[in-house]
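1. can't give you the sequence, but here's the structure:
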């Protein structure tokens, strides 16, 4: 930890919160003294004192004269297993002491939160509160402009700032898109496995989902796609921009071009999920938008995968529907921090995000290699792991017929949370698969966790008829 950091006290505060939350004892827990903590974390005593003061104000710790700081520990009761697998996984993943092998957040390895907040503070001094503009319903023009420039590639493939819209998060931008295009109750063609967040939003809009499985080689069965487009009245298709997420594979450019030609012929909207577009390991990767009809193209993404949780906003690029999109934004009246959006724009404009993303890609590839090696060492007889072409996760399939939901339930008492494959399908596909993250807490014994996973799979296999 850098003791000269303006945010050192926040890091100390987070450290103490995690220390308290992971406590395994009943009753009172004695916390490190100011000096002990300062030496442990290489910060000043005044920094640790301020972090403790914040926790005292929140009522989480208390001090005793000449004895130090204490907290009352009340172990949280784990939630009961629920029918909704997604809600259940997230409830357990947030339990103190649980090791979540199911996350998909690249920024966990390296975030831009501190530079973002520092830029925001600098801008706050430049824009006194009385001079800060009112909330912009479609997003700050400075941020919309840099995004339009970022996605412009040629005189044929270009975007204007008024075609970019900023929302509160991914759910918000998908919701306003589906409403603006009047797609509620329609039919969607979706790659499978698919992001649970997208599946949940399509379900909320009463959209019938037709899943197209991604094969082991990263390709669709093109004949099946063609037949579905001919047989079904498909209104939209939702695909990952480059690397198929969470499958982790890379589809050939020729396949994407053929699919885009069919979508154009059937007048189908293409929704391109660019949330992981920056995280492909292969420099030569095509995107659907390279071949799509620009008048039937939607690109959507978020900032948090690159930057961290301090930038939860989602955004969408779409042409020709300014009136409908503006009406939906006005109806929702997003109240997004203008200064935070300006700070994001400055990070893009200064190329800081590009430098950060390049470094983060290197870290992701390194951790992916490490996790793959651990899986081969400890679970090579149980799992067939797909080499990931990018992103933050690996897709693995059981070599034997094993229900991964039952493996998930076996691992919970051991303090490990995985993501069974069925949560990435509405139609019950991928039950013998799971998604594993390599953006985990590497300070823990991940090798032991993988070994425990392999043992749970083997135990379940022995009980499977």
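-> That came through fine. This is a predicted model, so every value here is computed, not measured. Numbers count the residues shown, from 1 in each chain.

2. from here on, contacts and neighbour counts on C-alpha atoms
-> OK.

3. centre of the chain versus the one helix or strand residue 37 maps to, how much separation?
-> Following DSSP states H and E, one finds residue 37 within helix 34-41. When C-alpha coordinates are averaged (CA atoms, centre = their mean, to the nearest Å), helix 34-41 and its chain have centres 34 Å apart.

4. List the buried residues in it.
-> For helix 34-41, the neighbour count (16 or more other CA atoms under 10 Å) marks 34, 37, 38, 41 as buried.

5. what about the helices in the stretch 251-400 of the chain?
-> All helices of the stretch 251-400 of the chain, identified by DSSP state H, counting those that start in this stretch, fall at 253-265, 322-332, 338-349, 352-379.

6. Out of the ones you listed, which is closest to residue 204?
-> Of all those, it is helix 322-332 that lies closest to residue 204, at 16.8 Å by CA to CA.

7. following whichever strand or helix holds residue 173, which helix or strand comes up?
-> Using DSSP H and E, residue 173 falls within helix 170-180. Counting by DSSP H and E, the element after helix 170-180 in chain order, helix or strand, is strand 187-192.

8. My guess is residue 281 contacts residue 368. True?
-> No: using CA atoms under 8 Å as the test, residue 281 is too far from residue 368 to be in contact (10.6 Å).

9. Who has more neighbours out of these two?
-> Higher neighbour count among residue 281 and residue 368: residue 368, with 23 against 18, using other CA atoms under 10 Å.

10. Alongside the first one, take a look at this:
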């Protein structure tokens, strides 16, 4: 099995589908041990990290449970306990992800650095032959040093390897962070719309999510922001470092000083989401982290977003609470492949990641610009939208009162996938919004898909 099948399916998606076929037929309430990472990787001819990523998705969805020293176990769905409406919508969306006209996960359609990564790994193996268990013992240090250097902007805004913490994925990163800083049960203020995966991770980590909707231009309602900080005793505020996804906007730089002042006044941490910063078409000159108190700053991201699904490792940058963070991350005992960490560090050092991201941004901008122009022609009277500042999709509001769940199902029956906006909120907001992306099939596919969407919307007018 290769990373991408003939149908365009990525390797982790194929592993996910294979595991789902094992889980779905299980009797309600029953338990079953699933194949180990190594056995499944050998059976399906994929990397262990690909299998691990598929398992992490299933674990996040609550379908699989990891038991230390025992492996992964699946539990049959309980009869008479239906999934919530949002969960059903998510399941339908994930199962329909292979639709060719318009796809929900635009950025995942981009190529990864897998070939370069594996090439460097082969070079390292030839350069440093295996010597028992001590293979590339400095891989983690090299990667942490590379990430620290990447975030260093000046002598006043510098990071070192001791400020960087690594985890196997975002779920594990947040669980460890919340435990280390004793944040379980605390309120986290999140600018929405926000990735449903991130919202789910925050809730699973034991945080109470409070939402603050973004303005059409990506700005924050500072008066409402201040009120929430006062009334809710917020300890964390999660804002994007640059690009707000899926909104496709930027927080205006003019608001940065006011945001920083409010955070300092209320003693709240800035939890800066750096997952999509590299997808801005034109890189902003400043980030919010440049003006906030560095002692109350946490920055997180995932290597999957820059290198590809073969490297799902997540990382955190923090200068404060170093002893508590180090103790908790060491206690978790994350075992990341040293060879892969060293290879990723070399990708950064050789400039391959920057070249790759530049190519990706160019392709994204070309694709989204074409989608935007076609939407103006086919949907300008029915949807309100604007050209995004980055990313691979367009956030749109339906002008007419539309049931987007019904719209989603009606279009799905015709082979067209859209993403209802309510998925990007835990509080049911954005019920009249959609996220649209283009999977870049045949040129006529896009026009056909937009025509189908236009016809479906006309029924509500």
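-> Perfect, I can see it now. Because the structure is predicted, anything quoted here is derived from the model rather than measured.

11. Could you get me the TM-score between them?
-> Here the TM-score for the pair of chains, by TM-score structural alignment, normalised by the length of structure 2, is 0.79; 395 aligned residues with a CA RMSD of 2.8 Å.

12. one step back: can you say which of the helices of the stretch 251-400 of structure 1 is nearest to residue 174 of structure 1?
-> Smallest distance to residue 174 of structure 1 across the helices of the stretch 251-400 of structure 1 (CA to CA): 11.3 Å, for helix 322-332.

13. Counting by contacts, list what that closest one packs against.
-> Contact here means 3 or more CA pairs under 8 Å, 6 or more residues apart in numbering; DSSP states H and E; on that basis helix 322-332 of structure 1 packs against helix 170-180.

14. what comes into contact with the helix it packs on?
-> Residues outside helix 170-180 of structure 1 that contact it (CA atoms under 8 Å, 6 or more residues apart in numbering): 166-167, 184, 197-198, 201, 205, 300-302, 313-316, 321, 324-325, 328-329.

15. In strands only, show me these.
-> The strands, defined by DSSP state E, take in 166, 167, 300, 301, 302, 314, 315, 316 from the contacts of helix 170-180 of structure 1.

16. What about the residues you listed, which one has the most neighbours?
-> Counting neighbours by other CA under 10 Å, residue 166 comes out on top of these with 28 neighbours.

17. residues in contact with that one?
-> By CA under 8 Å, 6+ apart, the contact list for residue 166 of structure 1 reads 138, 139, 140, 144, 173, 313, 314, 315, 316.

18. Could you export the helices of the stretch 251-400 of structure 1 to TSV, including columns for distance to residue 119 of structure 1?
-> Supplementary listing: the helices of the stretch 251-400 of structure 1 in TSV, determined by distance: least, CA to CA, whole Å:
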stretch	distance to residue 119 of structure 1
helix 253-265	39
helix 322-332	27
helix 338-349	6
helix 352-379	11
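
19. Packed most tightly, which of the ones you listed would that be?
-> Mean neighbours per residue, mean count of other CA atoms under 10 Å, is largest over those for helix 338-349, with a mean of 21.

20. buried set for the helix holding residue 173 of structure 1?
-> Buried residues in helix 170-180 of structure 1, counted by 16+ other CA under 10 Å: 170, 171, 172, 173, 174, 175, 176, 177, 178, 180.

21. What's the average distance for that helix when superposed on structure 2?
-> Its matched residues in structure 2 lie on average 1.6 Å from helix 170-180 of structure 1 after superposition (mean CA distance after the TM-score superposition for structure 1).

22. I'd like the distance from that helix to the chain centre, please.
-> Here helix 170-180 of structure 1 is found 17 Å from its chain centre; the criterion is CA atoms, centre = their mean.

23. Next, the angle helix 322-332 makes with it.
-> 130 degrees (axes from the mean of the first three to the mean of the last three CA atoms, to 10 degrees).

24. Quick one: residues contacting residue 381 of structure 1.
-> Listed by CA under 8 Å, 6+ apart, the contact partners of residue 381 of structure 1 are residue 399.

25. Mind telling me what it corresponds to in structure 2?
-> Taking TM-score structural alignment, residue 381 of structure 1 has residue 381 as its aligned residue in structure 2.

26. That match and residue 436 of structure 2: what is the separation?
-> Distance from residue 381 of structure 2 to residue 436 of structure 2, counting by CA to CA, to the nearest Å: 16 Å.

27. One more: residue 340 of structure 2?
-> Separation of residue 340 of structure 2 from residue 436 of structure 2 (CA to CA) stands at 34 Å.

28. Residue 166 of structure 2 too?
-> On the measure of CA to CA, residue 166 of structure 2 and residue 436 of structure 2 end up 33 Å apart.

29. Repeat that for residue 33 of structure 2.
-> Distance, residue 33 of structure 2 to residue 436 of structure 2, using CA to CA: 38 Å.

30. One more: residue 41 of structure 2?
-> To residue 436 of structure 2, residue 41 of structure 2 is 34 Å away according to CA to CA.

31. which of the two has more neighbours?
-> Per other CA under 10 Å, whichever of residue 41 of structure 2 and residue 436 has more neighbours is residue 436, with 26 against 19.

32. quick one: secondary structure of that one?
-> strand (DSSP: H, G, I helix; E, B strand; the rest coil).

33. list the buried ones in stretch 413-426 of structure 2?
-> 415, 416, 417, 418, 419, 420, 421, 422, 423, 424, 425, 426.

34. can you give me the end-to-end distance of it?
-> 26 Å.

35. what's around residue 91 of structure 1, how many residues?
-> When neighbours are counted by other CA under 10 Å, residue 91 of structure 1 comes out with 14.

36. helix or strand for it, which one?
-> Using DSSP H and E, the element containing residue 91 of structure 1 is helix 85-93.

37. helices or strands next to that helix in the packing?
-> Under the contact criterion of 3+ CA pairs under 8 Å, 6+ apart, helix 85-93 of structure 1 touches strand 416-417.

38. Which neighbouring elements make contact with the very next helix or strand once past the strand it packs on?
-> Moving toward the C-terminus from strand 416-417 of structure 1, the next helix or strand (DSSP H and E) is strand 419-420. Helices and strands touching strand 419-420 of structure 1, by 3+ CA pairs under 8 Å, 6+ apart, are helix 404-411, strand 433-437.
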